[in-house]
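In: what follows is a predicted protein model with its sequence.
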Amino acid sequence: MRDAILSIRDRLDGFGVFLSGLCAVHCLLGLILVPLIGLGGGVLLSPRIHEAGLALAITVGVVTLGLSALRHGRLQPALIGALGIVLMALALGVGHGTREAVLTIAGVALVATAHLQNLRAAV
């Protein structure tokens, strides 16, 4: 049973890294494609995408980073991940544009770093 729980946690860390990458790509596409060619502005810039992504990031982050901190006793990944989630939440309040993208990309980079630290600590 313990191995199954650890496997799920490791998969969630991997999913957290993947989700962070998707979020960064989404931000970059929004900055580049929408102003240049007007492609998908209604979809790419929808606040619902950001809200859903943040909710998912918080859920995966709290569960995975919290369980990992309990398992290996290192608080650093959880604190880094929490800071990343705060930056992503702040990005929701600044409106679309460069500031939003910078906050979001910095946040997802921190969250991905925290997940990677957890995966390394689990080995």
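Out: That came through fine. Residues are numbered from 1 along each chain as shown.
In: going forward, measure contacts and count neighbours with C-alpha atoms only.
Out: Will do.
In: so where do the helices sit in the chain?
Out: For the chain, the helices defined by DSSP state H occupy 2-37, 41-44, 47-72, 76-92, 98-121.
In: I'd guessed Val108 sits against Val86; true?
Out: No: under the criterion of C-alpha atoms under 8 Å, Val108 is not in contact with Val86, lying 10.1 Å apart.
In: of those two, who's got more company?
Out: Neighbour tally, Val108 and Val86, criterion other C-alpha atoms under 10 Å: the higher count belongs to Val108, 27 against 16.
In: ok, now how distant is the more buried one from Ser46?
Out: Val108 is 18 Å from Ser46, where distance means C-alpha to C-alpha, to the nearest Å.
In: included below, for side-by-side comparison, is a second structure:
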Amino acid sequence: MSHPPSSSQPSLRARLDRAGIVLSSLCLVHCLASIAVVATLGLGGQWLLAPEIHRWGLALAVVIAGVAIGWGALRHRQRTPFVVAMVGLTFMGGALAAPHGLQEAVLTIIGVVLVSIGHILNLRRAH
């Protein structure tokens, strides 16, 4: 049984997708800036590389992607945005298990790029 969509559903989902893209972009900037600042100046490692930032970022990404992309997948019946985003979240989760350093940064960067692509695909599928 299909319910008619309310006018607020697409705009709320689209806003969540955009929030996911912004969050992914901020995470990418954080990763790159942290590497640059810690490597060149040796400053801020205890704060910039704190695991809590990564855990909270991943939790927020999971909620936003789960709602926006899951909702989108149910509406437009396309799996690709969901699969791409979930693979990205898996990379981000894997980064939490990696030791701080290049490996963690690479896994996180791959993850946030894939999550962002999932949100972009989700926005495109909705139109």
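Out: It's in. Keep in mind it's a predicted model, so treat the numbers as computed, not measured.
In: how about the nearest residue to the equivalent of Phe91 of structure 2 over in structure 1, chain neighbours excluded?
Out: The pairwise alignment with structure 1 assigns Phe91 of structure 2 to Leu87, based on TM-score structural alignment. Ranked by C-alpha to C-alpha, 6 or more residues apart in numbering and with sequence neighbours excluded, the top spatial neighbour of Leu87 of structure 1 is Gly107, at 5.0 Å.
In: what's that neighbour aligned with over in structure 2?
Out: In structure 2, Gly107 of structure 1 lands on Gly111 (TM-score structural alignment).
In: ok, now which ones touch that match?
Out: Neighbour list for Gly111 of structure 2: 87-92 [criterion: C-alpha atoms under 8 Å, 6 or more residues apart in numbering].
In: same deal with Leu119 of structure 1?
Out: Contact criterion C-alpha under 8 Å, 6+ apart gives 10, 13-14 as the residues in contact with Leu119 of structure 1.
In: switch to 10 Å and redo it
Out: Leu119 of structure 1 makes contacts with 9-14, 68, 113, as judged by C-alpha atoms under 10 Å, 6 or more residues apart in numbering.
In: how about Gly38 of structure 1?
Out: Gly38 of structure 1 makes contact with 30, 32, according to C-alpha under 10 Å, 6+ apart.
In: quick check: it vs Leu44 of structure 1, distance?
Out: 10 Å.
In: which residues do these two both contact?
Out: Gly30.
In: His76 of structure 2 maps to what in structure 1?
Out: So His76 of structure 2 corresponds to His72, using TM-score structural alignment.
In: so its match makes contact with Ala121?
Out: Yes: the pair formed by His72 of structure 1 and Ala121 meets the contact definition of C-alpha atoms under 10 Å, at 6.9 Å.
In: between these two, which one's more packed in?
Out: Ala121 (15 against 11).
In: now the more buried one: how far from Gly40 of structure 1?
Out: Look at Ala121 of structure 1 and Gly40 of structure 1: by C-alpha to C-alpha, they are 40 Å apart.
In: what's the answer for Glu100 of structure 1, then?
Out: Taking C-alpha to C-alpha, one finds Glu100 of structure 1 at 18 Å from Gly40 of structure 1.
In: those two: which has the busier surroundings?
Out: Each of Glu100 of structure 1 and Gly40 has its neighbours counted (other C-alpha under 10 Å); Glu100 has more, 21 against 13.
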